[in-house]
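Undergrad: would you be able to build a 3D model of this:
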Amino acid sequence: MPTSQRKKISAKTFFNIFSIVLTVGCLSYFAFSENGLTTLAEHVHQFKIEWLIFAVLCMLSDLFLDTCLIYLFTKGISNSYTFRRAFKVCMVGHLYSAITPFQSGGQPMQIYVMTKQKIDAGNAASTLVQKFFVYQTSITAYSMFALIFQYGKEINLLSPIMVALTIFGFIVQGTAAGFLLVVSFNQKITNKLLVWATKFLSKIHLVKNYEKTLESWQVQLDSFHESNQYLYRNKSLLIKTYILTFFQLTSLFAVFYCIYRSFGFNKASPVSMIFSQAFVTMVSSLIPLPGAAGASELSSYVFMNPFFTPETVKPAVLLWRIITYPAVILISAPFSKIKSEM
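TA: Next up is the predicted model:
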């Protein structure tokens, strides 16, 4: 095996091991440090288990609504598409998003599974980009309202670094939404980007036949834009998917509020806590590690600290992390075996 290939493999292995160690280390810290999970055990008689069940149900609602969105988007290009197949694609997406940097492995694996389900690769990519466009614009709007609602409240209590990271995270999300808008509906600019990308990949020898590859990609791009035009014309589908995405984000952001109530607290506004969770997403999305290891725990601790007591904030972060990360991996993994047909 060439030396360069061995280096690539070892670097990837090191990265994966580092991510796992960091995740386990963070969970261990919140479990066993002062005022960690051991403190929670001392007050278990005060714990409201029904609210912890609601937290799990919120996480499951995120998975269910994501399946509904995949089904709705794909049903428009394949009348025979079933909810069961959409569920399969959802599970694969969540699993590979959780274990890859920047959640980058989710969509490629979903496209692969959809091709196994007899969906054309170009249509599959178009469907998932449309879904991502709705998600990205929705979370950008959510983040904007969070900044407006919480400005002068929690924002002013944060360190300048956390404020800067929060605002930068919002700018990144807004830029991504704007880029997707241009790519989705401006065919002239998209064609120029495609030509540039193909030339670049050809120069670095990742594309062997420039003309053939460009022609093939342009055919898929035309199909992609046709699908986007269908989405834009289908106002009913657009409205349904935005509503479902809003509920999906809200259910995921509400997990921490349910955990808050499970500790017996009830003074904080659910809206305020949900918007604070949006801040966590803004910051953690900047970290390239799988599951945003380290950043998720730290940002959750910072943004949720005002709502908890010093004795309960660490156990709360630990419970939130377990429900929204390892639990999702455990649920999605059994359903993620790749088969030729579902």
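Undergrad: drop to CA atoms for contacts and neighbour counts, all remaining ones
TA: Fine.
Undergrad: quick one: the strands in the stretch 51-200 of the chain?
TA: With DSSP state E, counting those that start in this stretch as the criterion, the stretch 51-200 of the chain has no strands.
Undergrad: residue 320 and residue 259 touch, don't they?
TA: Yes - between residue 320 and residue 259 there is a contact at 7.1 Å, judged by Cα atoms under 8 Å.
Undergrad: can you tell me what sits against stretch 97-111?
TA: With contacts defined as Cα atoms under 8 Å, 6 or more residues apart in numbering, stretch 97-111 is touched by 89-90, 92-96, 121, 124-125, 128, 285-292, 325, 329.
Undergrad: please repeat the previous calculation with a cut-off of 7 Å.
TA: 89, 92-94, 96, 121, 124-125, 288-291 (Cα atoms under 7 Å, 6 or more residues apart in numbering).
Undergrad: next, the second sequence, to be compared with the first:
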Amino acid sequence: MLLIGGGIIAYSLRTVNLHLLVRDFFTLNWWWMLVALLCICLYLGLEGVVVKIFMNNRHPDFTWKDAMRLPPIEQLFNGITPFSTGGQPAQLVGMLQCGVDGGLASSVLLMKFVVFQAMIVINFLISLVIGFHFIAEKLHALSLLVLFGFLVHLAVIVGLLLVMYWYSFTKKALNLIIKPVGLFMKPERYEKLRVNLNAKVDTFYQESLRIKSEYGKMWRVCIVTLCQLFFYYAIPYFIMLALGVHHINFVMVISLHVLIFMIISLFPIPGGAGGAEYSFSVLFASFIGSGSKLVLAMILWRLLTYYFGMFAGMVALLVKPDKIKHDIQDE
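TA: Just a heads-up that it's a prediction; the model follows:
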């Protein structure tokens, strides 16, 4: 991904005066860049807060260190897998390393994912009203991808809610799906697998019921997630301020970043490489008149929103997790 990113940046620089780009870099307002950096740190940190909220009354000894370790790991594995599919399994492994039961960890991650997707859809609907005419004018046919991206995220939420609220269907579907596996396994081994998976579904469903009944906790998670996304969506605004681009509409910039997020999610290449840079350059060209500043803004934006999380994830993998304590009843 670093090589692909380097190639895309090199391609973007082909028509740019490097002397001007270097000058723009050294005249950056580093205070605004610090605010942009703070935004991505808050984005990752608030996701850790969400994990801690979910785990608080289930495992009070689940530490802040373990909660804050998970989001960077998610960013790393999202960044190196197609359609960001690696983040959830990586978080699950991270929670298992802390001694959290697999069923509990799965249900917490599912609820976190459902809330995250729901807040993305809400933000998208608001941004669609504010900025879709702008994106339709600039990206033309790609504006259909934005709508398709919205439908994908909406379908994900509907599917997850069906799993959570249609327990009997989930168990029947699971047992139906694993039946062909029995053709390649010994009967006793297959039966052990079936019993184990059904037990995990039971644990998962019971934990989902518990979490769903805690409305206060869910509202707190929704508010924290909205704040988390706000800081992420605000990053391009502060990058433009750092480049000396003023008189820009804060709400419009955030709305366009929300729509870019939708476009990125549809590209099968890890991190939406290529599509992300193209969308940013086209949409924000109207705000940034200088070609060198536009490319520099795109590079800085990509470093903060993509590569920063990946490198933070590499560091997080080196951090030894704390082990939660299980009482006799849990055992």
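Undergrad: okay, residue 320 and residue 259 of the first structure: which has more neighbours?
TA: When neighbours are counted by other Cα atoms under 10 Å, residue 320 of the first structure and residue 259 differ, and residue 259 comes out ahead with 26 against 23.
Undergrad: ok, the more buried one - contacts?
TA: Contacts of residue 259 of the first structure (Cα under 7 Å, 6+ apart): 51-52, 55, 316.
Undergrad: I'd like those residues as CSV, with distance to residue 61 of the first structure and neighbour count appended.
TA: Formatted as CSV, those follow (distance: Cα to Cα, whole Å; neighbours: other Cα atoms under 10 Å):
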residue, distance to residue 61 of the first structure, neighbour count
51, 15, 19
52, 14, 23
55, 10, 28
316, 20, 27
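Undergrad: export these to a markdown table and tack on distance to residue 139 of the first structure?
TA: Shown next, in a markdown table, are the contacts of residue 259 of the first structure (distance: Cα to Cα, whole Å):
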| residue | distance to residue 139 of the first structure |
| --- | --- |
| 51 | 25 |
| 52 | 25 |
| 55 | 20 |
| 316 | 24 |
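Undergrad: can you tell me which of those residues are in helices?
TA: Applying DSSP state H to the contacts of residue 259 of the first structure, the entries found in helices are 51-52, 55, 316.
Undergrad: how about the equivalent of residue 44 of the second structure over in the first structure: what's its closest non-neighbour residue?
TA: Superposed on the first structure with TM-score structural alignment, residue 44 of the second structure falls opposite residue 63. Leaving aside its chain neighbours, residue 63 of the first structure sits nearest to residue 90 (7.2 Å; criterion: Cα to Cα, 6 or more residues apart in numbering).
Undergrad: ok, now which ones touch the counterpart of residue 75 of the second structure in the first structure?
TA: Aligned by TM-score structural alignment, residue 75 of the second structure pairs with residue 94 of the first structure. Applying Cα under 7 Å, 6+ apart to residue 94 of the first structure gives the contacts 106, 332.
Undergrad: could you check how far residue 94 of the first structure is from residue 252 of the first structure?
TA: 13 Å (Cα to Cα, to the nearest Å).
Undergrad: next: residue 193 of the first structure.
TA: From residue 193 of the first structure to residue 252 of the first structure the distance is 34 Å (Cα to Cα).
Undergrad: same question for residue 213 of the first structure.
TA: In terms of Cα to Cα, residue 213 of the first structure sits 40 Å off from residue 252 of the first structure.
Undergrad: the more surrounded of these two?
TA: Neighbour totals were compared for residue 213 of the first structure and residue 252, and residue 252 leads with 22 against 13 (other Cα under 10 Å).
Undergrad: average offset between the helix or strand that contains the more buried one and the second structure?
TA: In this assignment (DSSP states H and E), residue 252 of the first structure forms part of helix 235-253. With mean Cα distance after the TM-score superposition for the first structure, helix 235-253 of the first structure departs from the second structure by a mean of 0.7 Å once superposed.
Undergrad: which residues do residue 320 and residue 259 of the first structure both contact?
TA: Common contacts of residue 320 of the first structure and residue 259 (Cα under 7 Å, 6+ apart): none found.
Undergrad: buried set for stretch 78-94 of the first structure?
TA: Neighbour-count burial for stretch 78-94 of the first structure, counted by 16 or more other Cα atoms under 10 Å, picks out 81, 83, 85-94.
Undergrad: of the residues you listed, which belong to helices?
TA: Going by DSSP H, the helices hold 83, 85-94 from those.
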